[in-house]
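Novice: Provide a 3D model corresponding to the input given below.
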Amino acid sequence: MKNRFVFLHSINFKIGLSFILILIVTIEIIGAYFVRQLEDQNVSNFENSVVVPAYTLNQISENLTDNDQHTRENIGNAIQDYTRVSTDITNVQVVDRSGIIVGAKDSEGNNIIGTQTLKDNIKQSIKTDKKITQIYYEKD
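Specialist: Just a heads-up that it's a prediction; the model follows:
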């Protein structure tokens, strides 16, 4: 019985085992670093793809001054054009200065156009006249 596990007591085995364990730990650390970098890059790319192009903003802002059916159709068309290009976006709301939603694309299919917005950050943005941008990530 003593002769079976003699190799476990040799210095060569201990050096080899130590080397393998250090190698495994190093690979784990490097892997975690690359995964974190990849995640940061993917989030950054997503945030860049979500930014509304200037021509869409101009088209919507020109139509926000009027409040008729044709204007709402134009805003709806601009939202549809934008969301058709970017498939990552599930919800878009265009809100006028009084807090009324004048255009929207809702993933749940709710018709929220013409209703008062319930989001506190939008109300705060209207009161302070500052731009607030929030991007929400939905986890599958």
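
Novice: C-alpha from now on. contacts and neighbour counts both.
Specialist: Noted.

Novice: so where do the helices sit in this protein?
Specialist: In the chain, the helices defined using DSSP state H lie at 11-50, 54-64, 69-85, 120-128.

Novice: Just name the most buried of those.
Specialist: Highest mean neighbour count among the helices of the chain (mean count of other C-alpha atoms under 10 Å): helix 69-85, with a mean of 16.

Novice: and the angle from it to helix 11-50?
Specialist: Put simply, helix 69-85 runs at 160 degrees to helix 11-50, going by axes from the mean of the first three to the mean of the last three C-alpha atoms, to 10 degrees.

Novice: so what does helix 69-85 touch, helix or strand wise?
Specialist: Applying 3 or more C-alpha pairs under 8 Å, 6 or more residues apart in numbering; DSSP states H and E, one finds that helix 69-85 contacts helix 54-64, strand 101-105.

Novice: Here is the second sequence; please produce its structure so I can put it next to the first one:
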Amino acid sequence: MLGRTYDNEVCSIARSLEIVGERWSLLIIRNALFAGVTRFGDFQKRLGVATNVLTTRLESLVASGIMTRESASGGAEYHLTDKGRDLRGVLVAFTDWGDRWEAPGGRPIIYRHDDCDGEVHSGLECTACDRVPEVVTASKGPGMPDEKWAHRAD
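Specialist: This is a model prediction of the structure:
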């Protein structure tokens, strides 16, 4: 069984997975971002997730700073923080990938820009030449210890 942390990894993907990689987490965030869901019962009704699992996921998202929990009449409300709203691009990228590879009946959701109604997609472009690269390589960043980089698999 996989653990919940990736202690031996010096990798932003691994650190991100520790926070949002559990089943249901990104779907909770999706509902908060794109459907405006804030209440426990509404998350449960839309997702059909067990209440104990939803409770655990929401508590985890609050503990990690992705959501806040606020008292409201009729129960608590969960709101995305800036950290949570910054996952918008990740969800659009997952959607684009899923639309290409896992949507045999066609795209189930289309994201649109509220200001002009244009479609929104994820993009990968080079900051130096503005082109979409066919090949992307990883290089050592300032947060990578030399000893970890020296032992990476090529």
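
Novice: what TM-score do we get after superposing?
Specialist: Scored against TM-score structural alignment, normalised by the length of structure 1, the superposed chains reach a TM-score of 0.25; 73 aligned residues with a C-alpha RMSD of 5.6 Å.

Novice: one step back: turn the helices of structure 1 into JSON lines, columns for distance to Ala104 of structure 1.
Specialist: Formatted as JSON lines, the helices of structure 1 follow (distance: least, C-alpha to C-alpha, whole Å):
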{"stretch": "helix 11-50", "distance to Ala104 of structure 1": "16"}
{"stretch": "helix 54-64", "distance to Ala104 of structure 1": "12"}
{"stretch": "helix 69-85", "distance to Ala104 of structure 1": "7"}
{"stretch": "helix 120-128", "distance to Ala104 of structure 1": "14"}
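
Novice: which one of those lies closest to Val102 of structure 1?
Specialist: helix 69-85 (6.4 Å; C-alpha to C-alpha).

Novice: Strand 101-105 and that closest one, what's the angle between them?
Specialist: 30 degrees.

Novice: I'd like the distance between Ser49 of structure 1 and Leu38 of structure 1.
Specialist: From Ser49 of structure 1 across to Leu38 of structure 1, the span is 16 Å (C-alpha to C-alpha, to the nearest Å).

Novice: still on that earlier bit, could you dump the helices and strands packed on helix 69-85 of structure 1 to TSV with distance to Lys14 of structure 1?
Specialist: Formatted as TSV, the helices and strands packed on helix 69-85 of structure 1 follow (distance: least, C-alpha to C-alpha, whole Å):
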stretch	distance to Lys14 of structure 1
helix 54-64	64
strand 101-105	64
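
Novice: Buried residues of the host helix or strand of Arg30 of structure 2, list them for me.
Specialist: Under the criterion of DSSP states H and E, Arg30 of structure 2 resides in helix 25-35. Neighbour-count burial for helix 25-35 of structure 2, counted by 16 or more other C-alpha atoms under 10 Å, picks out Ser25, Leu26, Ile28, Ile29, Arg30, Asn31, Ala32, Leu33.

Novice: And whichever helix or strand comes after that helix, what does it pack against?
Specialist: Remark: after helix 25-35 of structure 2, the chain's next helix or strand is helix 40-47, criterion DSSP H and E. Secondary-structure packing of helix 40-47 of structure 2 (3+ C-alpha pairs under 8 Å, 6+ apart): helix 25-35, helix 51-63, strand 75-80.
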